[in-house]
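Chemist: need coordinates for the below:
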Amino acid sequence: MRILIIGAGVIGLSYGWLLSRDHQVVVMARPHRAEQLRAGVQLRLHRAGGRHCRQPLVGRYPPEVVTTPVDAELTLVTVDRLHLHEVIPAVTPLAGRTSLLFMLNHWDIVTQLRECLPREDYVLGFPGQIGGGRTDAGGDLGIEATLYRNGTRLEADTPAKRGALDTAVSALTAAGLSVRRERDMAGWLAVHYLQQSLTLGPLLEAGGYDRLCTDRDALRRMVLALREGVAVCRARGIATGRIQPAPLLRLPARIVAVGLGRMFAQADTRRMVLAHLAHGREEWRAGFFEVLEAGEHFGVPMPVWDSYAPLVAGGSTR
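Modeler: I've put the predicted structure just below:
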């Protein structure tokens, strides 16, 4: 199968490397990055395994690179939220010619695509099995990320999209990735968006990653802010009752705070968050204010979320 990946970041290159074992993968990148990418990317994917020590996947990936779209059976759009608008003009003509799959963190992707792509012409997903950052040094491109056992998500079947979904599932599972279906993928994306968009504020408030892991007051405030974000999702009409972590957030805040602290303290989580934070801070900052503005639009009180705004607008972690 020929697969086109639009977006040569951590997600696009990591998924591209895994998919290239069984398929012909072509990566579309901006012209100023194309030659650098053709020289190869050094990848190290740490395999999350809890107590079990598992060797990372390490290799050098010289992708086939283009600067304009090419014909492919499957197209993955993996640019980040801030740059999606830049590739939409190139992606739109692909509708009907390829199985078109958008895989990125997004607050309301359906609204952004509404005027250029009919909903039946594309599939939504999320590349949650990989998270990390770039390790570029001396002009040599590198990626260090965590590969989780689960986390790749696609929307559930509909008759109009069954062919596209079957193509995507076939390619992803052949690459050793685990695919889970979500009944409301757009809603799932919105709820998931809260976690990344909020995290920068508590990190700054606590004074750093390691401090946040043990600061129960900061973690409790984070839980309260996440509840406010979930309320905004409900105001948008999203049924959050079965979309994690919304159900867990209904537990007493002090109990959820303990769980958050344990999650952040895990080596896999720490490595992923810090690596992403090193290059993705602007995306996190934009997401924070995007959710806050939505709360204002729907009249949802967000006092805790809003309290982080001065820090997020101009702070830096220590």
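Chemist: please count neighbours and contacts with C-alpha atoms only from this point.
Modeler: Will do.
Chemist: what about the helices in the stretch 101-250 of the chain?
Modeler: 109-113, 162-174, 185-206, 209-214, 216-235 (DSSP state H, counting those that start in this stretch).
Chemist: I'd like those as a markdown table, with mean neighbour count appended.
Modeler: As requested, the helices of the stretch 101-250 of the chain are exported to a markdown table (neighbours: other C-alpha atoms under 10 Å):
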| stretch | mean neighbour count |
| --- | --- |
| helix 109-113 | 14 |
| helix 162-174 | 17 |
| helix 185-206 | 22 |
| helix 209-214 | 19 |
| helix 216-235 | 22 |
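Chemist: let's see this one next to it:
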Amino acid sequence: RPPTDRERAVRRAFREAGLRLKEQPDFRGWLWVHFVSDAGLFSQGLRLGSLSKLAGATRDLREGLLAGRELLPLLKARGVDLRRHRGGVMLFRAPTWLTALVLAWLTAHFEPVRANFAAHSDPDAEEPREVCRDTLAEARRLGIAVPRLEAAEPSFAREVTG
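Modeler: The predicted structure follows:
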């Protein structure tokens, strides 16, 4: 449908502020793609003790990518049309030997990517654990097999207090 007057005003304000707009027609699906992408990588970072330890770690990044690939059926089960998000899921559909190698190089040599990983490296932060717990709970609820995420569960499971 055509944008409302308010939507046009917001777009104009962003443009006048010098920002370029990139709109997502399926914002909910876009968020889900990023959520499971984070879950795949977070699961391996938490397993190592910190997401920053994934920087340059080809084998561990490969496991994170494979964990993300195992979550693609969860997206489908949630109603996400993966064809609309080709760019977002390409990282998980491409050969992991190649994507892990490229990602390892980027995390080791490209400061903005390394800084992104470092920003999620607080060992006491709950966000990565919650993302993994929520994703695993949803996969279990929908009967989606996610063996890599399940294998990493001890790294993000809630501690049982007695």
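Chemist: which residues are in contact with stretch 65-72 of structure 2?
Modeler: 36-41, 89, 91-93, 96, 100, 139, 145-149 (C-alpha atoms under 8 Å, 6 or more residues apart in numbering).
Chemist: okay, the helices of the stretch 101-250 of structure 1 in JSON lines with distance to Val123 of structure 1 next?
Modeler: Shown next, in JSON lines, are the helices of the stretch 101-250 of structure 1 (distance: least, C-alpha to C-alpha, whole Å):
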{"stretch": "helix 109-113", "distance to Val123 of structure 1": "10"}
{"stretch": "helix 162-174", "distance to Val123 of structure 1": "7"}
{"stretch": "helix 185-206", "distance to Val123 of structure 1": "9"}
{"stretch": "helix 209-214", "distance to Val123 of structure 1": "35"}
{"stretch": "helix 216-235", "distance to Val123 of structure 1": "21"}
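Chemist: the helix or strand hosting His279 of structure 1 vs helix 216-235, what angle?
Modeler: Under the criterion of DSSP states H and E, His279 of structure 1 resides in helix 267-298. Comparing the axes of helix 267-298 of structure 1 and helix 216-235 via axes from the mean of the first three to the mean of the last three C-alpha atoms, to 10 degrees yields an angle of 50 degrees.
Chemist: tell me the buried residues in helix 267-298 of structure 1?
Modeler: 268-273, 275-277, 280-281, 283-289, 291-292, 294-295 (16 or more other C-alpha atoms under 10 Å).
Chemist: helices and strands around the helix or strand that that helix is followed by, which ones?
Modeler: The C-terminal neighbour of helix 267-298 of structure 1 among helices and strands, as given by DSSP H and E, is helix 303-307. If contacts are counted by 3 or more C-alpha pairs under 8 Å, 6 or more residues apart in numbering; DSSP states H and E, helix 303-307 of structure 1 sits against helix 216-235.
Chemist: now the aligned residue in structure 2 for Gly187 of structure 1: closest residue in space that isn't a chain neighbour?
Modeler: Using TM-score structural alignment, the equivalent of Gly187 of structure 1 in structure 2 is Gly29. Closest residue in space to Gly29 of structure 2, ignoring its immediate chain neighbours: Val80 at 5.3 Å, by C-alpha to C-alpha, 6 or more residues apart in numbering.
Chemist: just the strands in the stretch 1-150 of structure 1 please.
Modeler: Assigned strands in the stretch 1-150 of structure 1, in chain order: 2-6, 24-28, 41-47, 57-61, 64-66, 74-77, 99-103, 123-127, 130-134, 141-147 (criterion: DSSP state E, counting those that start in this stretch).
Chemist: got JSON lines for the ones you listed, with mean neighbour count and distance to Leu18 of structure 1 too?
Modeler: Putting the strands of the stretch 1-150 of structure 1 into JSON lines (neighbours: other C-alpha atoms under 10 Å; distance: least, C-alpha to C-alpha, whole Å) gives the following:
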{"stretch": "strand 2-6", "mean neighbour count": "25", "distance to Leu18 of structure 1": "12"}
{"stretch": "strand 24-28", "mean neighbour count": "22", "distance to Leu18 of structure 1": "10"}
{"stretch": "strand 41-47", "mean neighbour count": "21", "distance to Leu18 of structure 1": "10"}
{"stretch": "strand 57-61", "mean neighbour count": "15", "distance to Leu18 of structure 1": "10"}
{"stretch": "strand 64-66", "mean neighbour count": "19", "distance to Leu18 of structure 1": "14"}
{"stretch": "strand 74-77", "mean neighbour count": "25", "distance to Leu18 of structure 1": "13"}
{"stretch": "strand 99-103", "mean neighbour count": "23", "distance to Leu18 of structure 1": "15"}
{"stretch": "strand 123-127", "mean neighbour count": "24", "distance to Leu18 of structure 1": "12"}
{"stretch": "strand 130-134", "mean neighbour count": "24", "distance to Leu18 of structure 1": "11"}
{"stretch": "strand 141-147", "mean neighbour count": "23", "distance to Leu18 of structure 1": "11"}
